[in-house]
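In: After the sequence you'll find the predicted model.
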Amino acid sequence: MFSKVLVANRGEIAVRVMRACEELGIRTVAIYSDADKHSGHVRYADEAYNVGPARAADSYLDHEAVIDAARKAGADAIHPGYGFLAENAEFARKVEETDIKWVGPSADAMERLGEKTKARALMQEADVPVVPGTTEPVESVEEVKEIAEEFGYPVAIKAEGGGGGRGLKVVRSEAEAEEQLETAKREGEAYFDNASVYVEKYLESPRHIEVQILADEHGNVRHLGERDCSLQRRHQKVVEEAPSPALDEDLRERIGEAARRGVREAEYYNAGTVEFLVEDGEFYFMEVNTRIQVEHTVTEQVTGIDVVKWQLRVAAGEELDFEQDDVEIEGHSIEFRINAEKADKDFAPATGGTLDTYDPPGGIGVRIDDALRQGDELVTDYDSMIAKLIVTASDREECLARSERALAEYDIEGIETIIPFHRLMLTDEAFRAGEHTTKYLDEELDKERIAQAVEKWGPEERGGDDEDEEVTEREFTVEVNGKRFEVSLEERGAPAIPTPDVSAANGGSATRSRPDEATSDDDEEVAIEGDGEQIAAEMQGTILSVDVAEGDDVAAGDVVCVLEAMKMENDVVAERGGTVSQVLVSEGESVDMGDPLVVLE
């Protein structure tokens, strides 16, 4: 077994992996960006290394910086968690070329399954049903129209490297084909550096069912049952459960065995998830996620199998010590993603704040996966998830009742979350009956009910605490050659001061007050002409499209650009009418909260 593992991720998944390591007697190494230097995963690790500025491309996605940190720490393995580099075959291959072990499938297997057209062809060879469509990339609008004529409208155009609804466009008529093809290609290039797309029949109201797989390097493949991930908004999951309330035993058996066949055909090992769409009693392969999933927790709860520990054991060369018949599903488990989002405003990400109160629930059947603690500031540079609440009981009915109790106990103040939305779902007839599909939230649920839930169960405004502090605690962060150390000082009778941030390297040091927002020393100031009204970014993210040009006339409510943040597309609109005098951003550009985007005269 490994002696030291670097976790190439952040937040709750980094802590989840570190906990598994700790139980296996493995020391842990965290990496962090400038924005994350005070984050929970950094506090939890045995040691931590700075890998760059807040922008993910310059830190968590920097291949060389991550591998260099592993070398500095003397780590003998890298676990990628999920997101960031977890499904990056190029990075996996770079790790494989070192003496550091990659905790995941081989780079070759990731490549075979990462491109959707190759994965579809491979699954067909393994006799796994796929949605009718192409197994080769589509180049022209004429091809899209031909496929639509063969299978009937609507059809879906999907980016080869896509996921989470990004790079997916639905074509409902011949008139939409050209525009949707170009949009899907553009998003594929912007998000996944791959403009290739394919086309398949669009299923109107499917269930999203996925099967957890474990496979070792000795040819053993096991499935751990299925999860139902059908409750989604804009193709992003918000609640997952195991087992699915929509599958009977025959379909459950068939879909599990199909997942095993597909993984074996791909010569895949380590943990993975085979995702399917289920409609009218039939199932169709969608994709393979070549990593641990956010919702792996519910599978662990109903099987008693620690998926993350097995990732580490398989990477260390161990053989699975259980047969397929040994896997038993007991009880029911539901995971609620505790996202810092405004549910009543189309799940827009919260833009910051401090956890003034953080008191998660407990008791029998309640598991919390998190990294934040009371007093922490919300880091908005990456994703909106701050925790996961996993509730388990003997059956679904008891699980729903226990979930109501746990969510009512979950006390968070200072940061807006979607807990009120989850509490609403536990009163919703379609969800309680297990009849919801992937379209339910976007197309069927009355949005006014969400607004009422936020008003009913949202946090109350509270005044500040005027209590005088007799003891002032001062925490210092010290970096020496990129490695992080913490120093705590306690002073009695001293005035409180902002937490300082001390960085030291190569014999020098600098001290400054900790900022509210992550800053960069090399930020360039944008020149703004005249006294026009600025339309600024309300959050950090990437410009997906710019919809206006200089000289355009816009009305109040018109979209001027689309900003992608935390895996969500957000329309940036003009609050008043005017003429565009300056466009200060371009497609694909990263922006910070408050950056000017467009100026109106």
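Out: Received it, and whenever you're ready, just let me know what you need.
In: can we go C-alpha only for contacts and neighbour counts from here?
Out: OK.
In: Which of the helices or strands spans Glu240?
Out: If you go by DSSP states H and E, Glu240 is part of strand 236-242.
In: From the contact counts, what lies against the helix or strand just after that strand?
Out: Following strand 236-242 in sequence order, the next helix or strand is helix 249-265 (DSSP H and E). Helices and strands touching helix 249-265, by 3 or more C-alpha pairs under 8 Å, 6 or more residues apart in numbering; DSSP states H and E, are helix 116-125, strand 207-215, strand 221-233.
In: May I see these arranged in a markdown table, with distance to Phe431 as well?
Out: Output for these, formatted as a markdown table (distance: least, C-alpha to C-alpha, whole Å):
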| stretch | distance to Phe431 |
| --- | --- |
| helix 116-125 | 31 |
| strand 207-215 | 12 |
| strand 221-233 | 8 |
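In: sec struct for the closest residue to Val239 other than its chain neighbours, please.
Out: Closest residue to Val239 apart from its sequence neighbours, by C-alpha to C-alpha, 6 or more residues apart in numbering: Phe336 at 4.9 Å. Each residue gets one of three states, and Phe336 gets strand by DSSP: H, G, I helix; E, B strand; the rest coil.
In: ok, Phe336 - contacts?
Out: 238-240, 388-390, 422 (C-alpha atoms under 8 Å, 6 or more residues apart in numbering).
In: Throw the residues you listed into CSV and include distance to Ala505, thanks.
Out: Below are those laid out as CSV (distance: C-alpha to C-alpha, whole Å):
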residue, distance to Ala505
Val238, 42
Val239, 45
Glu240, 45
Lys388, 37
Leu389, 40
Ile390, 42
His422, 46
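In: Alongside the first one, take a look at this:
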Amino acid sequence: MFSKILIANRGEIACRVIETAQKLGIKTVAVYSDSDYKALHVQLADEAVYLGPSSAIDSYLQIDKVIAAAKQTGASAIHPGYGFLSENADFAEACQQQKIQFIGPTASAIRAMGSKSEAKALMAEAGVPMLPGYHGSDQSDESLINKAESLGCPLMIKAAMGGGGKGMRVIHDLAELEAGLAAAKRESLKSFGDDRLLLERFVTRPRHIEVQIFFDQQGNGVFLFDRDCSLQRRHQKVIEEAPAPGLSSEIRFAMGEAAVNAGRAINYQGAGTVEFLLDGNQFYFMEMNTRLQVEHPVTEMVTGIDLVEWQLEVASGLPLQLSQEDLNCTGNAVEVRLYAEDPDNSFLPSSGRIHDLRWPEISDRVRVDTGIQQGDHISSHYDPMLAKLIAWGEDRQQAIANLSEALAGYQQSGLADNRDFLLSLLSEPDFIDGQLSTGFIDEHPVTELNQQKTDLAVAAAALYWQTQSLSEQKRLSQPLNTNQYLPKLMSFTVQEQLWPVKLENKDNKTLVSLPSGQLLLDASVEQQRVTVELEAQKVTCRVVAMPDSQLKVFFNDFSLVVSLPVLSHSQDQIGAMTAPMNGTVTNVMVQPGEEVGEGKALLILEAMKMEHTIKAPKEGVIASVFYQSGDQVEAGASLLSYKDEADVA
């Protein structure tokens, strides 16, 4: 086994690898950029080496710098994690040339699976079922259009070197084809340095099933059962579980054997994942990921195997300790990905400082994988995933219940996240019944908070704010009975609207008057906790004061941010052409003096590896463009302006 390894990654996967290495007595070396100099993975490692500026292309993707860091610290092996250099054959080859063990497959195996088109050809030879499509070398627009027309719609465009949904487009009408090809090529070139594409028939309601495989250097291979990753948004996984629900034993083992055959066809070693589309009882090869997957914890929880430990053992030359017959799948595990994104604003990435952070209680049934801590600044330079919450249960229903309870215990204030969206998905009857497909999230859109929940959250915020104000004034430390200090009139801004709230004492209860009506509550406030009893039901929430005169109210199944009126927006500001998040301007498509129609694309902003198009909120003439391609912008900054109607006249 190795005495010291370098982790060529950041965030939660770097912390995850460090955890197992420490368990095995292996020293660890972290690498970091300007943004990550105080990051958790840097603090947990035994040593840390600076790589460069925050941009990944100038730091984490610099092969020479990573290799130099390993040699400088005496690390004999490098674990690439996932993302960044994990599936870069040149990096694996560079490690070999410098006599540093790459903890992963060989460069030849990575290359074989790195091109989706070449991978599909190899898999077809190995007898793995394939979807009809085009994976050829002629990448001219004319050729791609001809092939697409022969395949017909619906059609999937994919980046040949892609992953994570980048360079992927679904075409439902051939009229969309030319624009879809151009967008997919542009995104593929930006993400992978290669604009080659492949085409496949699009299955309208498939499931996304993947099989975890493992091979040692002696040629022994096993599959560690399957995972369902069907719940996706923009082709990126949101909820994963193991084992995949509702599979017959025949399909399960046929997929497992096909996955092992896929690995054997390229002399694979280490951890890998073979991904399939399941259409009824027929499955088709999608791609093979030559690395550890983000969702590997669910496999670990149902098999009891530390996959990172297996990676380290196999990379050091040890054979697999278990055969296929020795492996068991016990219970069920479900994982959610917590992202810094705003579900109420088209899931735009969110960046900023984490003001307050609480995790659920960890146990043998609940696991948290993260690389963040309170006070961290979440940068727009990297993937917006904050953490993964994973729960195990004796059966699927118990696993879902355990995960829902754990997710309710996670509370983060400071930037938008998808906690409430995930809670909503976990409670969907179709999800609980296992009615899964890759279109599930589109078919179950985010719904706004109902009036009752909004009223209750605003009432709790008002009670908390009044009590805290009085506590400060009177310097009290004991719990307060809020009914003593009424009446009180105050106002909040809720979802861009002003909400006057009046608190009064009535029959030893609190009467809360809101724009939508009145609530009569038994209420108490103790520190951050507000307890209210409404219609014989007692509910407790937590209220966190944030910068800029904001309060975030956390209930078990939802949360709400309310602001003091100083933060309210005038109607003139709503819909303005402002930056919705911190990012980089990558393309400006209009000039001052140009006449635009409502909905016209004006500017493209990139943040956290995603493009976001700023569109015209109304017809008019552009007066000014305040930023150019390559400029950094902050959330809320004015990007463009219209000419006044008087000026146009």
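Out: The structure has been received and is ready for your questions. Here the structure is a predicted model, which is why all the values come from computation and not from measurement.
In: TM between them?
Out: After superposition, the two chains reach a TM-score (TM-score structural alignment, normalised by the length of the first structure) of 0.83; 533 aligned residues with a C-alpha RMSD of 2.8 Å.
In: What are the boundaries of the helices in the stretch 351-500 of the first structure?
Out: For the stretch 351-500 of the first structure, the helices defined by DSSP state H, counting those that start in this stretch cover 396-409, 419-425, 429-432, 447-457.
In: can you tell which of those helices is closest to Leu181 of the first structure?
Out: Closest of the helices of the stretch 351-500 of the first structure to Leu181 of the first structure is helix 447-457, at 30.1 Å (criterion: C-alpha to C-alpha).
In: what's the mean distance for that closest one versus the second structure?
Out: Its matched residues in the second structure lie on average 7.3 Å from helix 447-457 of the first structure after superposition (mean C-alpha distance after the TM-score superposition for the first structure).
In: what's the burial count for Lys166 of the second structure?
Out: Other residues within reach of Lys166 of the second structure, judged by other C-alpha atoms under 10 Å, total 23.
In: Tell me which of the contacts of Phe336 of the first structure you also see in the second structure.
Out: Checked against the second structure using both residues aligned by TM-score structural alignment, their matches' C-alpha atoms under 8 Å, the contacts of Phe336 of the first structure keep these contacts: 238-240, 388-390, 422.
In: what's the burial count for Phe322 of the first structure?
Out: 10.
In: follow-up on the earlier one: which of the contacts of Phe336 of the first structure lies closest to Ala69 of the first structure?
Out: Taking the contacts of Phe336 of the first structure together and measuring to Ala69 of the first structure by C-alpha to C-alpha, the closest member is Lys388, at 28.3 Å.
In: you'd agree the closest one is up against Val366?
Out: No. In this structure Lys388 of the first structure lies outside contact range of Val366 using C-alpha atoms under 8 Å: 10.6 Å.
In: higher neighbour count, these two?
Out: Legend: neighbour count by other C-alpha under 10 Å for Lys388 of the first structure and Val366, higher for Lys388 (22 against 18).
In: which ones are touching Leu231 of the second structure?
Out: Counted by C-alpha under 8 Å, 6+ apart, Leu231 of the second structure has contacts 237-240, 436-441.
In: For the residues you listed, pick the one with the most neighbours.
Out: With neighbours set by other C-alpha under 10 Å, the maximum within the contacts of Leu231 of the second structure is found at Glu240, which has 26 neighbours.
In: tell me the contacts of the alignment partner in the first structure of that one?
Out: Matched across to the first structure, Glu240 of the second structure falls on Glu240, judged by TM-score structural alignment. Residues in contact with Glu240 of the first structure (C-alpha under 8 Å, 6+ apart) are 227-231, 295, 298, 334-336.
In: quick revisit: quick one, which of the helices and strands packed on helix 249-265 of the first structure is nearest to Tyr198 of the first structure?
Out: helix 116-125 (6.9 Å).
In: How far away from the center of its chain is the closest one?
Out: Computed by C-alpha atoms, centre = their mean, to the nearest Å, the separation of helix 116-125 of the first structure from the middle of its chain amounts to 25 Å.
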